[in-house]
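Peer 1: got a structure for you, letters missing:
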């Protein structure tokens, strides 16, 4: 990336590998191995690692070993509750503005998923992110997309998020939210988004119970 320092590039690469699951939670890493893989010296690498440590993505053990931190189920549910509050309010606010082309396009995409179009986890995760960001933008909220991106990156590191293999219910809920926003019905938009996150939590609970 143009203008990017070695430490910034290392940080981006390491964090992306962790968020995307290429470097799983509880992985044990070493500075020597990371420096060799990234092709950089330890000075910029340590700057990148310090940033990841400050963000709670990794832990540095007393023996110098680097451990990728896991995200607990409790933390995941906390994120779901936080997003429920923020995004329900955003959906209600979005209903007070003219419908956006972005949401209209996403409705078609979500309707296809809702009627059975097969997709994998990574593809739907990307579509899901586009939907939630589009609602925040439709609400004319400038700070919320950044908050959502941060919270979604944390949630994705929880292995429970990767247990789904069908997304028809989620997509159908997205369509209901978009329709309420398009009608200008703030109360219905708030309720639909709130219920969506109730279902998200319930699906996680069912998966977690089944995994025990």
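Peer 2: That came through, no problem. Predicted, not measured: the structure shown is a model, and the values here were computed from it.
Peer 1: going forward, measure contacts between C-alpha atoms and count neighbours the same way
Peer 2: Will do.
Peer 1: Pick out the residue nearest the middle of the chain.
Peer 2: Computing the C-alpha centroid of the chain and ranking residues by Cα atoms, centre = their mean puts residue 152 first, at 2.2 Å.
Peer 1: okay, now the one to match up with it:
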């Protein structure tokens, strides 16, 4: 198993802090502060920052300052539309193959959110990921989880989705997809997944109005 280089470690740590909201969008990053905090020299740090620039996590302004990029609402909506197409097809295909242990486990975790009790965003984010990954794997689309991870990493940087603690609606939609897959009803599975993403789009726009 290969070990991370210093630059890879630095890129991962900065990326994680941005993804988790510890470094806010539109923050200005300085090499000096980052090098001191991460305990590394400027050379591996600059390599790490170059990676994050290519990933469009940060951008270098005309004056040379490094800015943490804010996720535009248009980008979020584009990701939702892309995922709708991919994951609707995955749900249809999963229903053709049938139920899996991973989907059963995901349904059990989603049931906890129906109690209408406040929940932590980070906890739901993990369970939400497990649901979407389980559908992709049930569809035997082994490249899809990696594609979803890339898109979800972008969404996670958005502040819009972080200020909420009730995920009952999302859980009900997830469970409806799993139930349709269990019933081997491909049309229903696709329709429920499409409904989920259309509701996701509406929720995102609603959250934006309240933000």
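Peer 2: Everything's here; your move. This is a predicted model, so every value here is computed, not measured.
Peer 1: OK, contacts around the counterpart of the residue nearest to the centre of the first structure in the second structure?
Peer 2: Under the alignment (TM-score structural alignment), residue 152 of the first structure maps onto residue 152 of the second structure. Listed by Cα atoms under 8 Å, 6 or more residues apart in numbering, the contact set of residue 152 of the second structure is empty.
Peer 1: in the second structure, which spans are strands?
Peer 2: Taking DSSP state E as the test, the strands found in the second structure are 28-29, 58-60, 66-68.
Peer 1: so what's the counterpart of residue 109 of the first structure in the second structure up against?
Peer 2: In the second structure, the residue paired with residue 109 of the first structure according to TM-score structural alignment is residue 109. When the contact criterion is Cα under 8 Å, 6+ apart, the partners of residue 109 of the second structure are residue 127.
Peer 1: what separates residue 109 of the second structure from residue 142 of the second structure, distance-wise?
Peer 2: As judged by Cα to Cα, to the nearest Å, residue 109 of the second structure and residue 142 of the second structure stand 23 Å apart.
Peer 1: Equivalent analysis for residue 178 of the second structure, please.
Peer 2: For residue 178 of the second structure, the distance to residue 142 of the second structure (Cα to Cα) stands at 18 Å.
Peer 1: now swap in residue 101 of the second structure and tell me
Peer 2: Applying Cα to Cα to residue 101 of the second structure and residue 142 of the second structure gives a distance of 16 Å.
Peer 1: looking at the first structure, which residue lies furthest from center?
Peer 2: In the first structure, the residue most distant from the centre (Cα atoms, centre = their mean) is residue 63, at 32.1 Å.
Peer 1: Run through the residues that contact that one.
Peer 2: Here residue 63 of the first structure is in contact with no residues (criterion: Cα under 8 Å, 6+ apart).
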